[in-house]
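Asker: Give me a 3D structure for the following:
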Amino acid sequence: MTRRKNDTVPKSTAPAPAAEVGDAGKLGKALLVEQVTEATGLTRQQSDAAVSAALQVIVDALSSGKTVGLPGLGTLSVKTTAERQGVRPGTSERITIPAGRKVAFKVASTLKASL
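Answerer: Sure, this is the predicted structure:
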């Protein structure tokens, strides 16, 4: 059977499967709290406080220049960047990008092997 330009393709009448939270490929804080609640038996409020506290400790450590090791996940560290030359998009003007700091992540070998 050949299709012509004006032929319509019949659409499936079956409903699309319901998308679960997190199906989009991102594990946000709310879903993380939910999973911690299920895994530990803590209340949702306790899990939220625990996750928030852990994230704040990590942010504080990185802000002070410390390295954060997360067993089975990887290592977060702060790297300094050198001043460098760049080009402003659209105008092609040469600009100097100042030195700064950035967060770097090195994946744990156990996680890398399991992917």
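
Asker: going forward, measure contacts between C-alpha atoms and count neighbours the same way
Answerer: Will do.

Asker: need the helices for this structure, in chain order.
Answerer: Assigned helices in the chain, in chain order: 29-40, 44-63, 109-114 (criterion: DSSP state H).

Asker: The structure of the following sequence is requested for comparison with the preceding one:
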Amino acid sequence: MNKSDFIAKLAEDTAMKKSDAEKFLDAFVANVKEILISGDKLQLVGFGTFETKERSEKEGVNPATGEKITIAACKVPAFKPGKIFKEELNR
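Answerer: Below is the predicted model:
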């Protein structure tokens, strides 16, 4: 499912106009990004938790040359599904 399909489904399920559903989705995504960039996490009970994790610096290999390289430490977004969601998924 792509973004436009999701917007259509969201509009159908909530009796919203597609334009309103798109505004809602864009605002939701922007807010999740803002929360993660600020270092906080977003916990949606029954669904899961969006958070930022730290990856430490590590050594890697350039597959084209075989040369060893250093991969810098970075922050990455992560999603951990909640218990209820996992149970529903595995039924």
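
Asker: Once they're superposed, tell me the TM-score.
Answerer: Here the TM-score for the pair of chains, by TM-score structural alignment, normalised by the length of structure 2, is 0.87; 89 aligned residues with a Cα RMSD of 1.3 Å.

Asker: P71 of structure 1 is nearest to which of the helices of structure 1?
Answerer: helix 109-114 (9.2 Å; Cα to Cα).

Asker: The closest one packs against which elements?
Answerer: The helices and strands touching helix 109-114 of structure 1, judged by 3 or more Cα pairs under 8 Å, 6 or more residues apart in numbering; DSSP states H and E, number zero.

Asker: Would you check the span in structure 2 matched by it?
Answerer: Mapping helix 109-114 of structure 1 onto structure 2 (TM-score structural alignment) gives residues 83-88.

Asker: between the helices of structure 1, which one is nearest to T96 of structure 1?
Answerer: helix 44-63 (24.6 Å).

Asker: Could you name the helices and strands sitting against the closest one?
Answerer: So helix 44-63 of structure 1, by 3+ Cα pairs under 8 Å, 6+ apart, packs with helix 29-40, strand 68-70, strand 74-81.

Asker: Go through the second one and flag the buried ones.
Answerer: Going back to what we said before, that points to strand 68-70 of structure 1. Residues V68 are the ones in strand 68-70 of structure 1 that count as buried (16 or more other Cα atoms under 10 Å).

Asker: for stretch 61-71 of structure 1, the distance to its chain's centre please.
Answerer: Offset of stretch 61-71 of structure 1 from its chain centre (Cα atoms, centre = their mean, to the nearest Å): 17 Å.

Asker: Provide the aligned range in structure 2 for that stretch.
Answerer: Using TM-score structural alignment, stretch 61-71 of structure 1 pairs with 35-45 in structure 2.

Asker: got a list of contacts for the matching stretch?
Answerer: Taking contacts as Cα atoms under 8 Å, 6 or more residues apart in numbering, the residues outside stretch 35-45 of structure 2 that touch it are 32, 49-52, 77, 82.

Asker: rewinding a little: now the helices and strands packed on helix 44-63 of structure 1 in CSV, please, with extra columns for distance to D48 of structure 1.
Answerer: Shown next, in CSV, are the helices and strands packed on helix 44-63 of structure 1 (distance: least, Cα to Cα, whole Å):
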stretch, distance to D48 of structure 1
helix 29-40, 5
strand 68-70, 19
strand 74-81, 22
